[in-house]
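**Q** take a look and give me a structure for this.
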Amino acid sequence: MAETFDHGGGVRSVRVPIPDNPLGHTLVYVVDTDRGPVLVDTGWDDPGAWDTLAAGLADCGTAVREVYGVVVTHHHPDHHGLSARVREVSGAWVALHAADAAIVRRTREGRPEQWFAYMADKLAAAGAPEEHVAPLRSARGRTLPGLSPALPDREIVPGKLLDLPGRRLRAVWTPGHTPGHVCLHLEEEHPARLPGRGRLFSGDHLLPGVTPHIGLYEDPGDATVTDPLGDYLDSLERVARLVPAEVLPAHQHAFTDAPGRVRALLDHHERRLTGLLALLAEPLTPWRLAERMEWNRPWGDIPYGSRNIAVSEAESHLRRLVKLGRAEPVPGSEPVAYVAV
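**A** So this is what the prediction gives:
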């Protein structure tokens, strides 16, 4: 049975389950427009998730076939996964930022074994032990979720209003969690007249009780050294300046005081960077650094796939420290180790 919530002012949400994930669900928002409902995200591509989304739309007084458009905050499968099926049933357009649309195209064109080989090389370069890398080198025939995501019909252009007849929904580019992540600012008075400027669909950029993963922007064909954490911190400040009356995130629950939450996240990352500098008093590879970082459980209890994510996050913090001139690679180290300056 679907869990839905009426946020007022022609906005409702449906809790769409994410299988085997501690986040539990994605909040799919249903926004009324003069041309029919528009969805903000769609949820994971899973039969149970699809049934929940369909039931939730029925609870909202509509149906999948009535959907006019889908606005995707970012390309991750718990947000974009059901977009293709919604479009197939309804004929709806699907909109995504160009940077994440490029990832979708690359994902569709690549083969799983290419991705496994790339990840194996990346982890070896980060100092991962051979017993961790070996399963990726022999992972032929395996599949990954989200390898056939929907190609978008429309591009979300930062600063522009989206095609929601009768509504004012403006795109705010917030890279960090992904290179093309967007928040969506509903520039309308809050239905309960809360102080602030409208409401913000924040995707994974701003969550009330979770710090979103900031890893590397992985592109096997691009050697550009990106700074995802720097992008994220800049994006946080951009969102705080909007001063929305309420934030409608993709996980957990709606909340107020976006500037306060932004300050807490900025403080968290500054503390983490400071803590990493203390660890980097001795040279460490990204893998060894990840082993020593604080996570929500001891390193020995972190599952295999989550360790890959943890190393990616360690690398994103290292890149930030190097860019700030607070750490540097050790010349001649192989795999490359880093040390505080």
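
**Q** please make it C-alpha for all contacts and neighbour counts, starting now.
**A** Will do.

**Q** distance check, residue 103 against residue 339.
**A** In this view, residue 103 and residue 339 are 32 Å apart by CA to CA, to the nearest Å.

**Q** would you agree residue 316 falls within a strand?
**A** No - counting by DSSP: H, G, I helix; E, B strand; the rest coil, residue 316 falls outside a strand, being helix.

**Q** give me the neighbour count for it.
**A** By other CA atoms under 10 Å, the residues close to residue 316 number 22.

**Q** just residue 97 next, same as before
**A** Residue 97 has 24 nearby residues by other CA under 10 Å.

**Q** surely it is in contact with residue 159?
**A** No - between residue 97 and residue 159 there is no contact under CA atoms under 8 Å: 11.7 Å.

**Q** mind listing what residue 248 touches?
**A** 199-203, 254-255 (CA atoms under 8 Å, 6 or more residues apart in numbering).

**Q** on the three-state scheme, it is what?
**A** strand.

**Q** burial count for the closest residue to residue 283 other than its chain neighbours?
**A** Distances taken as CA to CA, 6 or more residues apart in numbering place residue 339 nearest to residue 283, at 4.6 Å, with adjacent residues excluded. Number of residues near residue 339 (other CA under 10 Å) recorded here: 22.

**Q** dump the residue contacts of residue 339.
**A** Contacts for residue 339 (CA under 8 Å, 6+ apart) come out as 277, 280-284, 327-330.

**Q** repeat for residue 84
**A** 149-151.

**Q** tell me which stretches of the stretch 151-300 of the chain form strands.
**A** Remark: strands assigned in the stretch 151-300 of the chain by DSSP state E, counting those that start in this stretch are 154-156, 169-173, 182-186, 199-203, 246-249.

**Q** neighbouring contacts of the second one?
**A** Going back to what we said before, that points to strand 169-173. 156-162, 180-187, 235, 239.

**Q** what number of residues lie near the closest residue to residue 336 other than its chain neighbours?
**A** Closest residue to residue 336 apart from its sequence neighbours, by CA to CA, 6+ apart: residue 285 at 5.9 Å. The tally of other residues near residue 285 (other CA under 10 Å) stands at 26.

**Q** now show me the structure for the sequence below, then we'll compare the two:
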Amino acid sequence: MTQVTEHGGGVWSLRVPIPDNPLGHTLVHVLDTDRGPVLVDTGWDDPASWDELTSGLAALGLSVREIHGVVITHHHPDHHGLSGRVREESGAWIAMHAADTAVVRRTREAEPGTWFDYLARKLATVGAPEDHIAPLRAARASGRMRTLPGLRSALPDREIVPGELLDLAGRRLRAIWTPGHTPGHVCLHLEEEHPSRLPGHGRLFSGDHLLPGISPHIGLYEDPDDATAADPLGDYLDSLERIGRLGVAEVLPAHQYAFTDAAGRVRELLDHHEERLTGLLGLLAVPLTPWQLAERMEWNRPWDQIPYGSRNIAVSEAEAHLRRLVKLGRAEPVAGTDPVTYIAV
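**A** Have a look, this model is predicted:
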């Protein structure tokens, strides 16, 4: 596929690869402004990804040194990873929602081993078998604590304020807070007539919130110091409905491809999650730990074929669904169980 796609009206997308990931690439968007080009996301911090980003810009007649600013939809490394290097080369500002900036700061400032200890405790709490937790304990003991994605992510120097227009000369780009995939995920509404005059109100840089063919991962918001029982899936569903009401002409996501009928895609995703929650109630006819629930949930491959790291992501998603069911009064923890089990009510 073509590395650079022109979307009209001073907007382009660049395909920046994600190493060893089935998603394949991040779509980094370039937005022309009166003060110079601005990037929406940057891609993974990897030499090959950097080469693709710079060659994509060169195909547009641009250099990284000309980048004026970087707007980050969320803190994940396939979106925020290269922003620090872009800033080093260009002096560009970096903007992010405060909730995700807090995640970046917490990750950068965490004491060595904090995340390994936290994940080991968390996995034990959800009922993971000891042979799954053992590699984390071994990594902690060996001192291999500075290899996790995100530890080199740049600290943003501007805050994206929901509902406000970003300071982009000659453009109308409004931030919409869409928590769920991360606590500070934002979509960016380009409130300008579509260059092809498609019906609807402008275009939407949707990050990972709204994708044409897949549902984004919705897991627990990870914070070792916060015992608050957040409801990420509830946040995501509420955010979806908010986006569905915008009536945008076209969606420019960070993965896959641009598409129209945002409202129709929102309805599909809302229906998908309701069907999934209903299916989980069937599994919870008997008490299950979050780990046991994850083992029984439907994924893109059988549980015994899911890689180690992906199992951690899957069980976090199972926990997020359990949180939602408990909040809705459709499931409850079984008193006296350790690790705690849940049952449908």
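
**Q** any chance of a markdown table for the strands of the stretch 151-300 of structure 1, columns distance to residue 132 of structure 1?
**A** Below are those laid out as a markdown table (distance: least, CA to CA, whole Å):
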| stretch | distance to residue 132 of structure 1 |
| --- | --- |
| strand 154-156 | 39 |
| strand 169-173 | 36 |
| strand 182-186 | 34 |
| strand 199-203 | 32 |
| strand 246-249 | 34 |
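
**Q** between the ones you listed, which one is nearest to residue 45 of structure 1?
**A** strand 199-203 (17.4 Å; CA to CA).

**Q** okay, the angle between that closest one and strand 182-186?
**A** In terms of direction (axes from the mean of the first three to the mean of the last three CA atoms, to 10 degrees), strand 199-203 of structure 1 departs from strand 182-186 by 160 degrees.

**Q** what stretch of structure 2 does strand 199-203 of structure 1 fall on?
**A** Taken onto structure 2 by TM-score structural alignment, strand 199-203 of structure 1 occupies residues 203-207 there.

**Q** mean shift of that stretch relative to structure 1?
**A** Compared with structure 1 after fitting, stretch 203-207 of structure 2 has a mean deviation of 0.1 Å; criterion: mean CA distance after the TM-score superposition for structure 1.

**Q** could you pull out the helices for the stretch 201-341 of structure 1?
**A** 228-242, 258-279, 286-292, 304-323 (DSSP state H, counting those that start in this stretch).

**Q** now do the third one: which range of structure 2 does it align onto?
**A** Structural correspondence for helix 286-292 of structure 1: residues 290-296 of structure 2, per TM-score structural alignment.

**Q** burial count for the closest residue to residue 18 of structure 2 other than its chain neighbours?
**A** Counting by CA to CA, 6+ apart, residue 25 is the residue found nearest to residue 18 of structure 2 once chain neighbours are left out, at 4.9 Å. Other residues near residue 25 of structure 2 come to 21 when the count uses other CA under 10 Å.

**Q** next: residue 318 of structure 1.
**A** Residue 318 of structure 1: 28 surrounding residues under other CA under 10 Å.

**Q** before we move on, the earlier item: is it possible to get JSON lines of the helices of the stretch 201-341 of structure 1 that adds distance to residue 21 of structure 1?
**A** Below are the helices of the stretch 201-341 of structure 1 laid out as JSON lines (distance: least, CA to CA, whole Å):
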{"stretch": "helix 228-242", "distance to residue 21 of structure 1": "23"}
{"stretch": "helix 258-279", "distance to residue 21 of structure 1": "23"}
{"stretch": "helix 286-292", "distance to residue 21 of structure 1": "21"}
{"stretch": "helix 304-323", "distance to residue 21 of structure 1": "11"}
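
**Q** please report how far the closest residue to residue 288 of structure 1 other than its chain neighbours lies from residue 289 of structure 1.
**A** Using CA to CA, 6+ apart and skipping residues adjacent in sequence, the residue nearest residue 288 of structure 1 is residue 127, 7.2 Å away. Going from residue 127 of structure 1 to residue 289 of structure 1 by CA to CA gives 10 Å.

**Q** kindly report the same for residue 340 of structure 1.
**A** 12 Å.

**Q** overlap of the contact sets of those two?
**A** residue 280.

**Q** relative to residue 223 of structure 1, how far out is the counterpart of residue 168 of structure 2 in structure 1?
**A** Aligned by TM-score structural alignment, residue 168 of structure 2 pairs with residue 164 of structure 1. Shown here: residue 164 of structure 1 relative to residue 223 of structure 1, a distance of 38 Å by CA to CA.

**Q** could I get the contacts of residue 248 of structure 1 as a markdown table with neighbour count and distance to residue 17 of structure 1?
**A** What follows is the contacts of residue 248 of structure 1, written out as a markdown table (neighbours: other CA atoms under 10 Å; distance: CA to CA, whole Å):
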| residue | neighbour count | distance to residue 17 of structure 1 |
| --- | --- | --- |
| 199 | 24 | 24 |
| 200 | 27 | 22 |
| 201 | 25 | 19 |
| 202 | 23 | 19 |
| 203 | 27 | 16 |
| 254 | 17 | 17 |
| 255 | 14 | 21 |
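
**Q** would TSV of those with distance to residue 36 of structure 1 be doable?
**A** TSV is the format used below for the contacts of residue 248 of structure 1 (distance: CA to CA, whole Å):
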residue	distance to residue 36 of structure 1
199	20
200	20
201	19
202	22
203	22
254	24
255	26
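
**Q** and which of those is nearest to residue 142 of structure 1?
**A** residue 203 (29.3 Å).

**Q** follow-up on the earlier one: quick check: the residue nearest to residue 18 of structure 2 vs residue 113 of structure 2, distance?
**A** The spacing between residue 25 of structure 2 and residue 113 of structure 2, counted by CA to CA, is 30 Å.

**Q** of the contacts of residue 339 of structure 1, which is the nearest to residue 16 of structure 1?
**A** Closest to residue 16 of structure 1, out of all of the contacts of residue 339 of structure 1 and judged by CA to CA, is residue 277, at 39.7 Å.
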